[in-house]
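[1] predicted coordinates and the sequence they were generated for:
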Amino acid sequence: MPTPPSVTVCGPASWNQLILLDHLPEPVPHMQFARRSWETIGGTSAGKALHLADLGVKVRLCSPLGTDTEGQRIRSALTAAGVAVERLTSEQTERHVNLMSDDGKRVSLYLAVPSTPSEHELSVAAEAVAAADVAIIDLSELGTLLLQRLDPQQTPIWADLHDYDGSSEFHEPFLRAATTVFMSDDSTEDPWELMRACLERGPRLAVCTRGAEGAIALEASGARHEVSAVPAHVVDTNGAGDAFMTGFLAATLRGATVDDALKAAAAQARIAIESEHLHPVLTSL
């Protein structure tokens, strides 16, 4: 039997406290009562790894994690969910407090950030990328440093540009190294033009998520594609974009067309939207 394709994901995993409010705080001294709060795993790379594992893809996550309690919780839960975790040494584990409201707005307070990866840790991550069929390099200090030593010709790179506005210098190396890029339409009034400009930098395919309006994709050939959002009971939109990207990637690895991959991506995004965690598997861990 042929060896199943493997994906290495490099980037953030964090321990988050989520606080749901009636509305985000005004910038004045006052008191608010939280409607509820909970703790869970966060981080765009952790979310992608969880959804890839759910889809039966062999996935390895390279992420800076401390030896603290939060780092141990993250590693244990991800491993139990089927993710091979490559812990990159960090002085502390990334931690956030996320203030959220029902209309999807969010303020993220960073309580701790990982330390800068050493040359040894970067070598470990680079080796994991080289051994994979596809690599997802997420926006982060780790990703920036890792791209400086990777050969894009060796392993295809997929990049999630999130709310890219078309001009951010920080996003530029991720964009230029990638064969496929994903983004949201949060920072653009013309997503088709944004994707066209991205493809001029080297990628062969650009995909833009549009929330309740679904998603669109543009190939380097000029071919356009669209998909509607799958109706969902919205519990928490955190991680929806990560789930969408991995649904698309898993389908692509199995030979799906762009249109079919978009449909699979929309269905996977629903799984994240209907859970208070990045993936519902975390509820039982």
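    Structure's in. What do you need? Numbering: from 1, shown residues only.
[2] going forward, measure contacts between C-alpha atoms and count neighbours the same way
    Will do.
[3] where along this protein do the helices fall?
    Ranges of helices within the chain are 44-54, 69-80, 119-130, 141-147, 172-177, 191-199, 240-253, 258-273, based on DSSP state H.
[4] go through the longest one and flag the buried ones.
    When you say that, I think you mean helix 258-273. 258-259, 261-273 (16 or more other C-alpha atoms under 10 Å).
[5] what is the nearest of those residues to residue 180?
    Using C-alpha to C-alpha, residue 258 comes nearest to residue 180 of the buried residues of helix 258-273, at 11.8 Å.
[6] what's near enough to touch the closest one?
    With contacts defined as C-alpha atoms under 8 Å, 6 or more residues apart in numbering, the neighbours of residue 258 are 225, 252.
[7] and with 10 Å instead?
    205, 207, 217-219, 223-226, 248, 251-252, 264 (C-alpha atoms under 10 Å, 6 or more residues apart in numbering).
[8] so can I have CSV of those residues showing distance to residue 20?
    Shown next, in CSV, are the contacts of residue 258 (distance: C-alpha to C-alpha, whole Å):
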residue, distance to residue 20
205, 36
207, 30
217, 33
218, 36
219, 39
223, 41
224, 38
225, 35
226, 32
248, 30
251, 34
252, 36
264, 30
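[9] just the buried ones from those residues?
    Buried by 16+ other C-alpha under 10 Å: 205, 207, 217-219, 226, 248, 251-252, 264, out of those.
[10] can I get those in JSON lines including distance to residue 147?
    Putting the buried ones among the contacts of residue 258 into JSON lines (distance: C-alpha to C-alpha, whole Å) gives the following:
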{"residue": "205", "distance to residue 147": "19"}
{"residue": "207", "distance to residue 147": "21"}
{"residue": "217", "distance to residue 147": "25"}
{"residue": "218", "distance to residue 147": "24"}
{"residue": "219", "distance to residue 147": "24"}
{"residue": "226", "distance to residue 147": "31"}
{"residue": "248", "distance to residue 147": "23"}
{"residue": "251", "distance to residue 147": "25"}
{"residue": "252", "distance to residue 147": "23"}
{"residue": "264", "distance to residue 147": "29"}
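[11] one more to weigh against that first structure:
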Amino acid sequence: MSHALVIGEALVDIVRDAAGEVTEHPGGSPANVALGLARLGRHAQLATWFGRDERGRAVHDHLRASDVHLVPGSDDAERTSTAEAQLDADGAATYTFDLLWNVPEVHLDDDLAVLHVGSIGATLRPGADAVAEIALAARDHATISYDVNARPSIMGEPVDAESLIERVASRSDVIKVSDEDFRWLYSHLDPLDAAREWAQQGPAVVVVTQADQGSTAFTSSGLEVHVPAPAVTVVDTVGAGDSYMSGLIDALWTAKLLGASRREKLHAISEDDLRTAMRWAARIAAITVSRPGADPPTRHELEPTS
């Protein structure tokens, strides 16, 4: 059975809304991507790092309830990491982190369709170095996807993070990056110009998410595709980009464009296939922002009702 392997942080989001009410939800960007893929019916493995404490048990139960398969050793951390998310009046979140990160041993084989990495797990050492090495090794087996998902409070100054982010980007086939990520990383460049440059440096597809302005994709073959965001009432934005990422991977999987043997086809993706994938991803993200926390939809929720 072909499967996805996701490597990165799983943690607990401590969410403070504009009124000061506090709730806790299992989260972490890569963990949310694995959860989203599993809810879409994909076989998703997650290599992560959390503890066997109360919060760790909540993370474990949350992932297993959606049939995410945890790589052995993922619960060997001293404690479970947290991200405190402060919501503003519009539901947008800013984060403060207490994070531990390392990578348990993973297995790569030709049944691997896609390796997904991202966010803090791809930039916080010592785990980041292992992530970069695994991404390079996995290219012989799978498509590599990467969500930059920059977190300045953890990643430091852009000059400190740039080489780490570009190292993973250069090894990736599909990249999702927000316009805010690019503005932070390259303050001298327009985000879309930065994406055009990245798309000519190795990746097949670079997608820039632009909040309520939708998303714009650039390909190595020179395609540029924009898809507007669906109209939606936002409850909060926690997990929105992660849901978009899992939807994008799922759609490329459906189009039979994942796997090392299909890398050339991915580089030659048609405008129709790319637009379809972006619309699917945007629809999934819209459902996630319409309800609290990182709660992506199942495939059943997305199927048309008779």
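    Right, received. Where do you want to start? Not measured: the values here are computed from a predicted model.
[12] closest one of the buried residues of helix 258-273 of structure 1 to residue 69 of structure 1?
    Using C-alpha to C-alpha, those come closest to residue 69 of structure 1 at residue 272, 25.2 Å.
[13] the closest one reaches residue 236, doesn't it?
    Yes: using C-alpha atoms under 10 Å, residue 272 of structure 1 is in contact with residue 236, at 7.5 Å.
[14] need the overlap of contacts for these two.
    With contacts defined as C-alpha under 10 Å, 6+ apart, the residues shared by residue 272 of structure 1 and residue 236 are residue 278.
[15] so what's the closest residue to residue 225 of structure 1 other than its chain neighbours up against?
    Sequence neighbours aside, residue 217 is the residue nearest to residue 225 of structure 1 in space, at 5.0 Å (criterion: C-alpha to C-alpha, 6 or more residues apart in numbering). Listed by C-alpha under 10 Å, 6+ apart, the contact set of residue 217 of structure 1 reads 181-182, 191-192, 195, 205-209, 223-227, 258-259, 262.
[16] shared with structure 2, which of these?
    Retained in structure 2: 181-182, 192, 195, 205-209, 223-227, 258-259, 262, out of those (criterion both residues aligned by TM-score structural alignment, their matches' C-alpha atoms under 10 Å).
[17] in strands, which of those residues fall?
    By the criterion of DSSP state E, membership of those in strands covers 181-182, 205-209, 224-227.
[18] state the pair within these that is farthest apart.
    Pairwise distances across these (C-alpha to C-alpha) peak at 16.8 Å, for the pair 181 and 227.
[19] what residue of structure 2 takes the place of residue 144 of structure 1?
    Matched by TM-score structural alignment, residue 144 of structure 1 corresponds to residue 129 in structure 2.
[20] and for that match, the neighbour number?
    If you count neighbours by other C-alpha atoms under 10 Å, residue 129 of structure 2 ends up with 19.
[21] kindly report the same for residue 212 of structure 2.
    Neighbours of residue 212 of structure 2 using other C-alpha under 10 Å come to 12.
[22] who has more neighbours out of residue 181 and residue 227 of structure 1?
    When residue 181 of structure 1 is set against residue 227 and neighbours are counted by other C-alpha under 10 Å, the residue ahead is residue 181, at 27 against 20.
[23] what residue of structure 2 takes the place of that one?
    Match for residue 181 of structure 1 (TM-score structural alignment): residue 175.
[24] verify the stated contact: that match with residue 201.
    No: using C-alpha under 10 Å, residue 175 of structure 2 makes no contact with residue 201, being 11.9 Å away.
[25] which neighbours do the two have in common?
    Counting by C-alpha under 10 Å, 6+ apart, the residues touching both residue 175 of structure 2 and residue 201 are residue 169.
[26] the residue lying closest to residue 150 of structure 2 once chain neighbours are set aside and residue 7 of structure 2: what is the separation?
    In space, and not counting its chain neighbours, residue 150 of structure 2 is closest to residue 181: 5.5 Å by C-alpha to C-alpha, 6+ apart. Separation of residue 181 of structure 2 from residue 7 of structure 2 (C-alpha to C-alpha, to the nearest Å): 20 Å.
[27] more neighbours: those two, which one.
    More crowded of residue 181 of structure 2 and residue 7, by other C-alpha under 10 Å: residue 7, with 30 against 20.
[28] how much space between the residue mapped onto the more buried one from structure 1 and residue 114 of structure 1?
    Matched to structure 1 by TM-score structural alignment, residue 7 of structure 2 sits across from residue 10. Separation of residue 10 of structure 1 from residue 114 of structure 1 (C-alpha to C-alpha): 13 Å.
[29] list residues touching both of these two?
    With C-alpha under 10 Å, 6+ apart, residue 10 of structure 1 and residue 114 have common neighbours 63-64, 142.
[30] reformat those residues as CSV; add distance to residue 44 of structure 1 and neighbour count.
    Listed next are these as CSV, based on distance: C-alpha to C-alpha, whole Å; neighbours: other C-alpha atoms under 10 Å:
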residue, distance to residue 44 of structure 1, neighbour count
63, 11, 29
64, 13, 27
142, 13, 25
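[31] buried deepest among the helices of structure 1, which one?
    Highest mean neighbour count of the helices of structure 1: helix 44-54, a mean of 27 (counted as mean count of other C-alpha atoms under 10 Å).
[32] I'd like to know which elements that one is packed against.
    For helix 44-54 of structure 1, the packing partners by 3 or more C-alpha pairs under 10 Å, 6 or more residues apart in numbering; DSSP states H and E come out as strand 6-10, strand 14-21, strand 58-65, helix 69-80, strand 84-89, strand 134-137, helix 240-253, helix 258-273.
[33] so which elements touch the first one?
    Using 3+ C-alpha pairs under 10 Å, 6+ apart as the contact test, the elements touching strand 6-10 of structure 1 are helix 44-54, strand 58-65, strand 84-89, helix 119-130, strand 134-137, helix 141-147, strand 157-160, helix 240-253.
[34] do that again at 6 Å, thanks
    Secondary-structure packing of strand 6-10 of structure 1 (3 or more C-alpha pairs under 6 Å, 6 or more residues apart in numbering; DSSP states H and E): strand 58-65, strand 134-137.
[35] format the ones you listed as a markdown table; extra columns: distance to residue 165 of structure 1.
    As requested, the helices and strands packed on strand 6-10 of structure 1 are arranged in a markdown table below (distance: least, C-alpha to C-alpha, whole Å):
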| stretch | distance to residue 165 of structure 1 |
| --- | --- |
| strand 58-65 | 26 |
| strand 134-137 | 19 |
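[36] let me know which of these is tucked in deepest.
    strand 58-65 (a mean of 26).
[37] equivalent range in structure 2 for that strand?
    The aligned range for strand 58-65 of structure 1 is 43-50, by TM-score structural alignment.
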